[in-house]
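my questions concern the predicted model and sequence given below.
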Amino acid sequence: MQDKVAPLIFNGIQKTRTIQNLNDIRQVFISAGVTPEEFDNSWNSFIVKSLTAQQRKLAADVQLNSVPAVLVNGKYMVKNDGVEASSVEGFIKEFGLTVKHLLNQK
């Protein structure tokens, strides 16, 4: 499912800017073959609520102000607007190289 949904979400956020809210995300999953009931049950599950709470706390703790945001080694924040984003593959490659470089910094 991730292989189907990830490019759709990437394009909806980065390129077409058509993903603005939860219902937009829900529609992406439905278009990828997930039933509305499956999405709603998963979204409202204990595990998703727990993971969401953990991520919100982490974002507040490190004062994240944009999404997606990645903090490397607790001190380097990857600037997503500096990563090439003309394609999913290009973004993934550049993002990975940036994170790898930051992991090697002292």
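Great, that's in hand.

going forward, measure contacts between C-alpha atoms and count neighbours the same way
OK.

closest to the centroid, which residue in this structure?
Among the residues of the chain, the one closest to the centroid is Pro68, at 5.4 Å (Cα atoms, centre = their mean).

assign that residue to helix, strand or coil.
With DSSP: H, G, I helix; E, B strand; the rest coil as the basis, Pro68 sits in coil.

gap between it and Asp81?
With distances taken as Cα to Cα, to the nearest Å, Pro68 is found 10 Å from Asp81.

repeat for Pro36
33 Å.

between these two, which is the more surrounded one?
The residue with more neighbours, out of Pro36 and Asp81, is Pro36; 14 against 7, by other Cα atoms under 10 Å.

ok, structure two:
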Amino acid sequence: MPSDVDFKFLPAVFGRGWLAHAKAFYVADLLGMEDKIRADLFNAIHVERRNLNSEDALARFFADYGVNEDDFRKQYDSFAVNSRLSQADAKIRAYGARGVPGIIVNGKYLVSAESANGNENIFKVVDFLIEKERQK
């Protein structure tokens, strides 16, 4: 992304099965390792098809990255994680997102595979909208 663009990940919880992964995202963030673990966690879930749908499984996954299981568990059900989940859910609902992937540009535009006519076009549309916002 260009230097004047601030890109932030926001985990969506569109079903009960998504909750554990969203919590893991915020635990990683609170432990200062979100950038280190995000891609590996995504690949473990979506490419390797590992069953990481429980607190126990996620605690073991984080342990592979040097996180003490007790430290992971303290964060997993913490007020901080639950607050961030609530805030993310409110934003996602406000944006009208109904699936992933989805990218919000400048709090105004929701770009999804459907609106961009396919996953391969999402970033083309995002780039166009970024440029449009720069011109304002």
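That came through fine. Predicted, not measured: the structure shown is a model, and the values here were computed from it.

in structure 2, where's the longest helix?
Assignment by DSSP state H gives helix 79-95 as the longest helix of structure 2.

from the contact counts, what lies against it?
When contacts are defined as 3 or more Cα pairs under 8 Å, 6 or more residues apart in numbering; DSSP states H and E, helix 79-95 of structure 2 sits against helix 19-30.

which part of structure 1 matches the helix it packs on?
Aligned using TM-score structural alignment, helix 19-30 of structure 2 spans no residues in structure 1.

can you tell me which residues contact Val5 of structure 1?
Val5 of structure 1 is in contact with Val28, Phe29, Ala32, counting by Cα atoms under 8 Å, 6 or more residues apart in numbering.

could I have the ChimeraX command that selects the buried members from those?
Remark: buried members of those, expressed as a ChimeraX selection using 16 or more other Cα atoms under 10 Å:
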select :28,29
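
format the contacts of Val5 of structure 1 as JSON lines; extra columns: secondary structure and distance to Leu58 of structure 1.
Formatted as JSON lines, these follow (DSSP: H, G, I helix; E, B strand; the rest coil; distance: Cα to Cα, whole Å):
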{"residue": "Val28", "secondary structure": "helix", "distance to Leu58 of structure 1": "26"}
{"residue": "Phe29", "secondary structure": "helix", "distance to Leu58 of structure 1": "26"}
{"residue": "Ala32", "secondary structure": "coil", "distance to Leu58 of structure 1": "30"}
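
correct me if wrong: Leu102 of structure 1 contacts Tyr76.
Yes: under the criterion of Cα atoms under 8 Å, Leu102 of structure 1 makes contact with Tyr76 at 7.0 Å.

ok, those two, which is more surrounded?
Neighbours were counted for Leu102 of structure 1 and for Tyr76 using other Cα under 10 Å; Leu102 has more, 17 against 13.

could you pull out the helices in structure 1 for me?
With DSSP H as the criterion, structure 1 has helices at 2-10, 22-31, 36-43, 46-61, 88-103.

in structure 2, what residues pair with the third one?
Read that as helix 36-43 of structure 1. Going by TM-score structural alignment, helix 36-43 of structure 1 lines up with residues 69-76 of structure 2.

tell me how many other residues crowd Glu48 of structure 2.
So Glu48 of structure 2, with other Cα under 10 Å, has 10 neighbours.

what's around Asn43 of structure 2, how many residues?
With other Cα under 10 Å as criterion, Asn43 of structure 2 counts 12.

who's in contact with it?
Contacts of Asn43 of structure 2 (Cα under 8 Å, 6+ apart): none.

show me what it aligns to in structure 1.
Aligning on TM-score structural alignment places Asn43 of structure 2 opposite Asn11 in structure 1.
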